[in-house]
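**Q** Return atomic coordinates for the entry below.
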Amino acid sequence: MSDDANLIERFLEMLVAEAGASQHTLAAYRTDLEQASAITGGRLSCADRELVSKLPSHWRKLQNSTVARKSSSLRRYFRFLVEEGFRADDPSDALPRPGSARSLPKTLSHGEIESLFRHVAEGLEREPGKAAISRLSAIMELLYGSGLRASELVTLSRSSIAGDEPFLIIKGKGNKERLVPISQQARSAVRRWMEFVDPMEKWLFPSRTGHISRIRLFQIIKEHAARAGINPAKISPHVLRHAFATHLLEGGADLRALQTLLGHSDISTTQIYTHIDSARLVELVNNRHPLSQLDLAR
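**A** Below you'll find the predicted structure:
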């Protein structure tokens, strides 16, 4: 299977798991992406901005609504490739941009995060010897506490946890390794879960056929959200990763630090991926700007 074909399948799998996409929606995405792949000679997934800019010339005879859909399909696909670490840059700014501007990615409030972790803590207290709740605890700590991608989490090996070292060893695209900080609480959660995993097992989160799938990970997260009283439609592994970045930014982290933590090659990706609540910006100016300390009425 070619890189384009393989990555398109992974993208469609994500749409089913995260967005609950219908068969009709999947068929539309598949058609748009496979046609674009054919136009680019099977190089869509690695296409640069110049190659992507040539796609609209093949859409001249199409209705505006169809062009808008194709552009949207490709934008979402390239965003997926960047977010999952399959490429470092997003060339989709070369595509037509009909309609309204792209909305910010979904995130969770501090209160919603507290509800999710409170439900985990209650489960651990109620059934400390149950494997399912220990696995959930480890998953939540790694997704929100370390900002891992779904693909990075499901493919974690047992050897990724180096004793009591305060970091994880993550292998990304091209087998490039990066270090991801892991809190003491997360290490404790992982150690508790490892007691349920066969010492000879390769994967940290195994399944009958290898490691757990992305789809199963999405299911675990959404089931947990429902039990914690949060709308499952609001949450996914990527939403937790985005909450990790957003809350760090709100807490004072700078974009360069976030770039390192998230494993982004380009700072512009981090700028798109993170955002600050506008109300906090207003408060920041009102309370921190030097002029706010001056009484100009005197």
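**Q** alpha carbons only for contacts and neighbour counts from here, please
**A** Fine.
**Q** Just give me the longest helix of the chain.
**A** Looking across the chain with DSSP state H, the single longest helix is helix 64-83.
**Q** just checking, what packs against that helix?
**A** The contact analysis (3 or more CA pairs under 8 Å, 6 or more residues apart in numbering; DSSP states H and E) places helix 64-83 against helix 3-19, helix 23-39.
**Q** For Glu177, the count of nearby residues, please.
**A** 13 (other CA atoms under 10 Å).
**Q** Roughly how far does it sit from Val190?
**A** Applying CA to CA, to the nearest Å, the value for Glu177 to Val190 is 20 Å.
**Q** ditto for Arg10
**A** From Arg10 across to Val190, the span is 27 Å (CA to CA).
**Q** Which one's more surrounded, the two?
**A** A count of neighbours by other CA under 10 Å puts Val190 above the other of Arg10 and Val190, at 22 against 14.
**Q** Pull the contacting residues for that one.
**A** Arg135, Ser137, Ala138 (CA atoms under 8 Å, 6 or more residues apart in numbering).
**Q** buried set for the host helix or strand of it?
**A** Val190 is part of helix 184-194, with elements assigned from DSSP states H and E. Neighbour counts over helix 184-194 (16 or more other CA atoms under 10 Å) mark Ala186, Arg187, Ala189, Val190, Arg191, Arg192, Trp193, Met194 as buried.
**Q** And for stretch 210-224?
**A** Buried residues in stretch 210-224 (16+ other CA under 10 Å): His211, Ile212, Ser213, Arg214, Leu217, Phe218, Gln219, Ile220, Ile221, Lys222, His224.
**Q** Now the second one, please; I'll put the structures next to each other:
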Amino acid sequence: MSNDSVYIDRFLEMMAAESGASPNTLSAYRSDLEQASSFAKGLLSEADRAGLEKIASAWSELKNSSVSRKSSSLRRFFGFLVEEGFRADDPSDSLPRPGGQRSLPKILSHEEVAKLFETIEVRLNTKNPKPKDARLSALIELLYGSGLRASELVSLPRKSVMMDRPFLIISGKGGKERLVPISDRARHAVKRWTGFVDGDEKYLFPSRTGHLSRIRLFQIIKDLATKSDINPTKISPHVLRHAFATHLLEGGADLRALQTLLGHSDISTTQIYTHVDSARLVELVNNRHPLSRHDLTR
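**A** Sure thing, here's the model as predicted:
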């Protein structure tokens, strides 16, 4: 099996588990990626800008909608390779964008995030809270509070969160390590959950076969959304990671700091998290532009 085949399978697994892609969408991604891999003689994952431009040249007779879809598939694939540490650079900006700007990623509002935590609080404040509710609290606090990838979250060692240490040391794909701040809320949520975890367990979120799977995490979050009166199609582990990043940017964080927090090798990958609603952009111009504060004719 070629590296491309392995990476494509992992990418589709991520899309299913973290983004909730439908079977039809996954099939379309696979078709586009396998065709591009065939054109690249099984070396798509190693392609540079010139290589991607050659692949795109084979699309010259296709409709704009088809070119747009294929470009989008490859951009998502290369974004995945960079984010997971399988390569350091993302050459996919050389691909055509016939449809104009790419669509904005899904985002949760502050109010929707608050609903999720309200649902969890109601469960925890019952007379006899269940272990799965303590686990749910720890999962959501770490996903939204620290912006972990689903794969990083489910594979956390049991002793990774210490009450006297306000950060996690995350070992991401490619063996790269980074420090991730963890809030007091998250540490207390994890402490509550570890009371239900056997001391001999290797993982913080164990299962019968190792650790909680990404697919099971996806299902847990969908169920929480339904019980919080949020459309479950809007939410996934990756959407909570995106909410973490977007809400930090809204609060004043800069892209370089966010790049470090998210563990991105390339700043261009971090830029997908700069989705800001139009109302805030209008407010920014009205309140921060020099013309809003000064009479420059004086």
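**Q** List the TM-score for the superposed pair.
**A** The TM-score (TM-score structural alignment, normalised by the length of structure 1) is 0.91; 298 aligned residues with a CA RMSD of 2.3 Å.
**Q** does Glu245 of structure 1 really touch Leu258, like I thought?
**A** Quick fix: residue 245 of structure 1 is Ala, not Glu. Yes. Between Ala245 of structure 1 and Leu258 there is a contact under CA atoms under 8 Å: 6.7 Å.
**Q** So for those two, which sits in the more crowded spot?
**A** Comparing Ala245 of structure 1 with Leu258 by other CA under 10 Å, the one with more neighbours is Ala245, at 27 against 22.
**Q** quick one: contacts for that one?
**A** Ala245 of structure 1 is in contact with Gly147, Leu258, Leu262, Thr274, counting by CA under 8 Å, 6+ apart.
**Q** just the helices in structure 1 please.
**A** Remark: helices assigned in structure 1 by DSSP H are 3-19, 23-39, 49-52, 64-83, 110-126, 131-146, 150-154, 184-194, 214-227, 237-250, 255-262, 267-273, 278-288.
**Q** which of the contacts of Ala245 of structure 1 lies closest to His238 of structure 1?
**A** Gly147 (8.6 Å; CA to CA).
**Q** Need the nearest residue in space to that closest one, chain neighbours excluded.
**A** With CA to CA, 6 or more residues apart in numbering as the criterion, Gly147 of structure 1 has its nearest non-adjacent residue at 4.5 Å, and that residue is Arg241.
**Q** Could you do His188 of structure 2 as well?
**A** Closest to His188 of structure 2 by CA to CA, 6+ apart is Met163, at 7.7 Å.
**Q** can you count the residues close to the one you found?
**A** 12.
**Q** That one against Ala186, yeah?
**A** No. In this structure Met163 of structure 2 lies outside contact range of Ala186 using CA under 8 Å: 9.9 Å.
**Q** about what we covered before: state the distance from the residue nearest to His188 of structure 2 to Glu141 of structure 2.
**A** 15 Å.
**Q** Equivalent analysis for Arg288 of structure 2, please.
**A** According to CA to CA, Arg288 of structure 2 and Glu141 of structure 2 sit 33 Å apart.
**Q** higher neighbour count, those two?
**A** Counted by other CA under 10 Å, Arg288 of structure 2 and Glu141 do not tie: Glu141 has more neighbours, with 22 against 11.
**Q** contacting residues around the more buried one?
**A** Contacts of Glu141 of structure 2 by CA under 8 Å, 6+ apart are Arg185, Ala186, Ala189.
**Q** nearest to Ser66 of structure 2, of those?
**A** Proximity of these to Ser66 of structure 2 (CA to CA) peaks at Ala186, which lies at 44.1 Å.
**Q** Does that closest one touch Leu142 like I think?
**A** Yes. The pair Ala186 of structure 2 / Leu142 is scored as a contact, 6.1 Å apart, by CA under 8 Å.
**Q** Name the nearest residue to Glu112 of structure 1, sequence neighbours excluded.
**A** Closest to Glu112 of structure 1 by CA to CA, 6+ apart is Ile230, at 7.2 Å.
**Q** What's the one you found aligned with over in structure 2?
**A** Under the alignment by TM-score structural alignment, Ile230 of structure 1 pairs with Ile230 in structure 2.
**Q** Any idea how many residues pack against its match?
**A** Ile230 of structure 2: 18 neighbours (other CA under 10 Å).
**Q** how close does it sit to Asp223 of structure 2?
**A** Ile230 of structure 2 is 10 Å from Asp223 of structure 2, by CA to CA.
**Q** hmm, back to that, residues near the residue nearest to Gly147 of structure 1, how many?
**A** 24.
**Q** which residues sit in contact with it?
**A** Here Arg241 of structure 1 is in contact with Leu143, Tyr144, Ser146, Gly147, Leu148, Arg149 (criterion: CA under 8 Å, 6+ apart).
**Q** Great, nothing more from me.
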